[in-house]
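Novice: Please work out how this folds:
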Amino acid sequence: MISQNDTDIFSSRRAGVLLHPTCIKGPEGVLGGHARAFVDFLAEAGITVWQTLPLGPTHSDLSPYQSLSAHAGNADLIDVAELEAMGLLQASELDTGLESHGREALLARAITRFLQGDAPQFDADFEAFRQENRYWLDTYAEFIAIRRKYPGTTWQQWPVGLRDRERAEMDALSREASDMIRRVQFEQFLFLTQWRAIKRYAHDRGVLLFGDIPIFVAHDSADVWANRRCFKLDNEGNPQVVAGVPPDYFSDEGQHWGNPLYDWDYIAADGYQWWLQRLESQRHLFDLIRIDHFRGLSAYWEIPADRPQPRNGYWVPGPGAAFLDACFAKFPDLPLVAENLGIIGPEVEELRHRFRLPGMTVLQFGFDGSPDNPHLLGNHKQRDLVYTGTHDNDTTLGWYQSLDDRSRDYVNQYFDTDGRDMPWPLIKAAFRSVSSIALVPMQDFLGLGSSARFNTPGTTENNWLWKLDLADCTPDLSLKIREMLQISNRTF
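Specialist: I've put the predicted structure just below:
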């Protein structure tokens, strides 16, 4: 079944911001007053799309693209100040608790209060949440309970009975760790409750939420532990092959991501249920969803686990149109965007166009000297999205400062600038693009350099650390952005 994937989101010219919620400072958490203040700033500026990155709980490297779960929310985002209005904390506890005990202790206290029966007003809603999300919630809560019992280990290192989810061992876990399992489940209930409140708040102010689904999942995750048949693993749960990419713009050596690869034959025979459930949970969180590394649906780079250098990899056909047919048969109005960056052949674009999926252009990629470069302003398409840079790029100012003299002169001539006003020439160009949605990382709106970069691909340290000070979201900045959006016809 071919879906036209028509959506009103692309019927108007819009501007968006790229900012992961973990970047917002807030000792009590994010999904409360701090997130509302950011949405207010966006509304004042005329920005109508907030693009986040994946919202899942992370490993120690903080990467949202290597999450402990493809479904769960990051509990670090829960705002404990919001729990007072819910009757789970008292004002006096918040006044002294943040300094003396910290946010995590307050969250634990609130959950204990619920488990002890002191907040029966949530019993029905919590039970409905558990039933609605049983397809992932139970195994995720079990996964976290075992991780806390065996800290510093991955699931392949657990006792065999737990590693292999043997019935007797799992039944024993359910009895011994019932309190912890219920804690994790209620934590996820609080996350979803607060995220839904932010989504309603954003919608009331004309702001849409734009999410992100990494095509691959982390090996050390509840998803792989509980669904081993969906992945190419050996009998002990170790990957036989892993994901990555050959040399490209981001890395001369290629990249070894290490994610286990799917057994697409098994997934197809099962009617793509695992993937459809993944889309189901995300479509409730967001108005628009990007599939990261879309080209992996056409073909993906498979690296043997015993020869991990990326150059030892090879292309393997992906699930292609059959998978997308199943997605749109289940969800006819699925609002997908394809991340089509990197090494993209005609077969990838053919698949994307067949399902009328918007793609991406990035202005920083436009200056290789080729007039046919799709990232150049004059080559943009109406149904695509344009970015100054993505979460994997340097900030635009950092990128500009790193250019050699010849490239910098080319950029200056193209944008008619001497460079002193960077990154605003690229922001203005993105707004002028014919593309329906123009997206700008928050660091670019603030004119920040490389020290504010989100992520450097191919590295695992010193990423995802930059924080936004909401005091920098000033009325002057929102006015400057709004005036630019009015000129480029991107306000409502």
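Novice: going forward, measure contacts between C-alpha atoms and count neighbours the same way
Specialist: Will do.
Novice: Return the residues in contact with residue 363.
Specialist: 375, 376, 377, 386, 387, 388, 389, 426, 430 (C-alpha atoms under 8 Å, 6 or more residues apart in numbering).
Novice: What of residue 317?
Specialist: 297, 298, 299, 300.
Novice: could you dump those residues to a markdown table with neighbour count and distance to residue 92?
Specialist: As requested, the contacts of residue 317 are exported to a markdown table (neighbours: other C-alpha atoms under 10 Å; distance: C-alpha to C-alpha, whole Å):
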| residue | neighbour count | distance to residue 92 |
| --- | --- | --- |
| 297 | 21 | 53 |
| 298 | 21 | 56 |
| 299 | 19 | 57 |
| 300 | 22 | 54 |
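Novice: let's see this one next to it:
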Amino acid sequence: MKDRSSGILLHITSLPGKYGIGDFGKCAYEFVDFLKESHQKYWQILPMGVTGYGDSPYQSFSAFAGNPYFIDLDSLVKMNLLTEADLKPLIDLNLISNIQYDKLYIERYKVLKKAFTNFKENSSLNILTNFKNKNIWWLDNYALYMAIKNKFNGKSWLEWPKNYKFRDKETLRKARIELQEEIEYHIFLQYLFDKQWKDLKQYANENNIKIIGDIPIFIATDSADTWENPKMFYFDKKLQPKKVAGCPPDAFSADGQLWGNVLYNWKNIENDNFKWWIKRVKSCFKLYDTVRIDHFRGFESFWAIPAKAKTARFGKWEKGPGMKLFYAIKKSLGDLDIIAEDLGFLTSKVHKLLKDSGYPGMKILEFAFDSREESDYLPHKYPKKSVAYTGTHDNQTVVGWYKTVNDKDKKFCDEYLDDFLKNINSKTETINWKFIEALWSSNSNLVIAPMQDFLGLDDSSRMNTPSTLGGNWIWRFDSNLLNKELSKKISSITTQYKR
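Specialist: Coordinates of the predicted model:
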């Protein structure tokens, strides 16, 4: 990330796949081609974990497993595991452009189960055995967890019968026998995910496109990881959460944000020499070229909320592992290409942690135009060692922001951008392209904009509104929007500013 470069933020789900959601199929390869034609060097995506309630990629059933929604179904037809007729119910989901997760869950897993049945009848299970043996350190527990979860109709492991919840050895031994087929099914899904993602990533890399992945700081309370390693988290003797994650009240939310993830017991993790975290980071760098660490400030100190609290107001700051964790990661894995998501309430200690880590932080242009104060997010202030964005998956689109921002801030934005762009002889007119050009011309070594901002879309295409349920993570774009005209425009601005 030392050279000037640029990229596009677009999650896999947002690709225009044929079967109700973006996937690793033809649509993904075509997007790589679009990135290449547009002279982009990076494709940034969101976490690719198995999603549950709320469909958030930041609440996954596993820190290591991949989302079966992304499996390319056309390839399963070519493998004679499915027929075109099997996929008809999923094609019908495309009649509505946004993702319909409730219907997708039913229809896609039904189809994947049929593919597994056909695979068992016609293929050697040695393929799965070899894959399992290579990944046994996480896959064995994950497949068992998912099989038991299915046995208890999707209930959280915190609600399972005591002998399952507390991992009684004899109970789990019997479960492995009783649920063998279901366990093999989940191994099969992970095998397909792993193979198809590696093929896609290789194609991107061969076309000089690097992948930026995202590692959530916290783990879902209901996950294979918390079930297997409860001592790493703040659970009580009854295996109920004692403290959960969130962020304190601020100008955007009087009650703060109550995320609900059970918090890490960093003392116990440190006593184990951070082994689990090192494994997690190592596995991420097998998937991605660069990794963005979410909520970086939480490693300095985090907002701890009593599990029974109704809002985040009742939390308090507690110390994180700080540089001890990052020293351990570096000692084990060497220097890594990491981006620190250093947004939110930052103290001098957080700034010091970022500096000591050596990771570049993030700059968000939408945050720059608060007319009440001078901002570090103004483009003329960006240091080279930073990654600058128009906005992230959690922000409004640029067009949406501009429509709703107050008059004072809009006036500040207009005056600043007009002066800034005048200095570089820009004739850009629309607000989304003004934002993009301001970034692309800045000092930051890496600049990225969400696909929505290249397309000039409003907030109906917003990816996520934090602390809200429903309507999030559902946006997809039409494949017709990836046209030569747009590619040429992105390419031109990228070449102009030597990215």
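Novice: Quick TM-score on the pair, please.
Specialist: Aligned and superposed, the two chains score 0.93 in TM-score terms (TM-score structural alignment, normalised by the length of structure 1); 474 aligned residues with a C-alpha RMSD of 1.8 Å.
Novice: related to what we said a few turns ago, name only those of the contacts of residue 363 of structure 1 that count as buried.
Specialist: 375, 376, 377, 386, 387, 388, 389, 426, 430 (16 or more other C-alpha atoms under 10 Å).
Novice: Give the equivalent position in structure 2 for the first one.
Specialist: Looking back up the chat, that one is residue 375 of structure 1. When structure 2 is aligned by TM-score structural alignment, residue 375 of structure 1 is paired with residue 377.
Novice: List of residues touching stretch 32-39 of structure 1?
Specialist: 21, 24-26, 78-79, 81-82, 194, 198, 201-202, 205, 207, 470, 473.
Novice: Return the members of the residues you listed classed as buried.
Specialist: Using 16+ other C-alpha under 10 Å, the buried ones in those are 21, 24-26, 78-79, 81-82, 194, 198, 201-202, 205, 207, 473.
Novice: which two from the residues you listed end up farthest apart in space?
Specialist: 81 and 207 (23.5 Å; C-alpha to C-alpha).
Novice: now what about stretch 241-254 of structure 2, what contacts it?
Specialist: Contacts of stretch 241-254 of structure 2 (C-alpha under 8 Å, 6+ apart): 218, 221, 234-236, 255-263, 302-307, 312-313, 315.
Novice: Buried ones among those?
Specialist: Looking at the contacts of stretch 241-254 of structure 2 with 16+ other C-alpha under 10 Å, the buried ones turn out to be 218, 221, 234-235, 255-263, 302-307, 312-313, 315.
Novice: how far away is the counterpart of residue 40 of structure 1 in structure 2 from residue 480 of structure 2?
Specialist: Structural alignment (TM-score structural alignment) places residue 40 of structure 1 against residue 33 in structure 2. Residue 33 of structure 2 is 14 Å from residue 480 of structure 2, where distance means C-alpha to C-alpha, to the nearest Å.
Novice: the more surrounded of these two?
Specialist: Set residue 33 of structure 2 next to residue 480 and count neighbours by other C-alpha atoms under 10 Å: residue 33 wins out with 16 against 7.
Novice: which residues in the stretch 301-450 of structure 2 form strands?
Specialist: Ranges of strands in the stretch 301-450 of structure 2, per DSSP state E, counting those that start in this stretch, are 301-306, 316-319, 338-340, 361-364, 386-389, 446-450.
Novice: What residues in structure 1 pair up with the shortest one?
Specialist: Residues 336-338 of structure 1 are where strand 338-340 of structure 2 aligns, taking TM-score structural alignment as the criterion.
Novice: Could you confirm residue 258 of structure 1 falls within a strand?
Specialist: Yes - applying DSSP: H, G, I helix; E, B strand; the rest coil, one finds residue 258 of structure 1 inside a strand.
Novice: from what I can see residue 204 of structure 2 touches residue 197, true?
Specialist: No - using C-alpha atoms under 8 Å, residue 204 of structure 2 is not in contact with residue 197; the gap is 10.5 Å.
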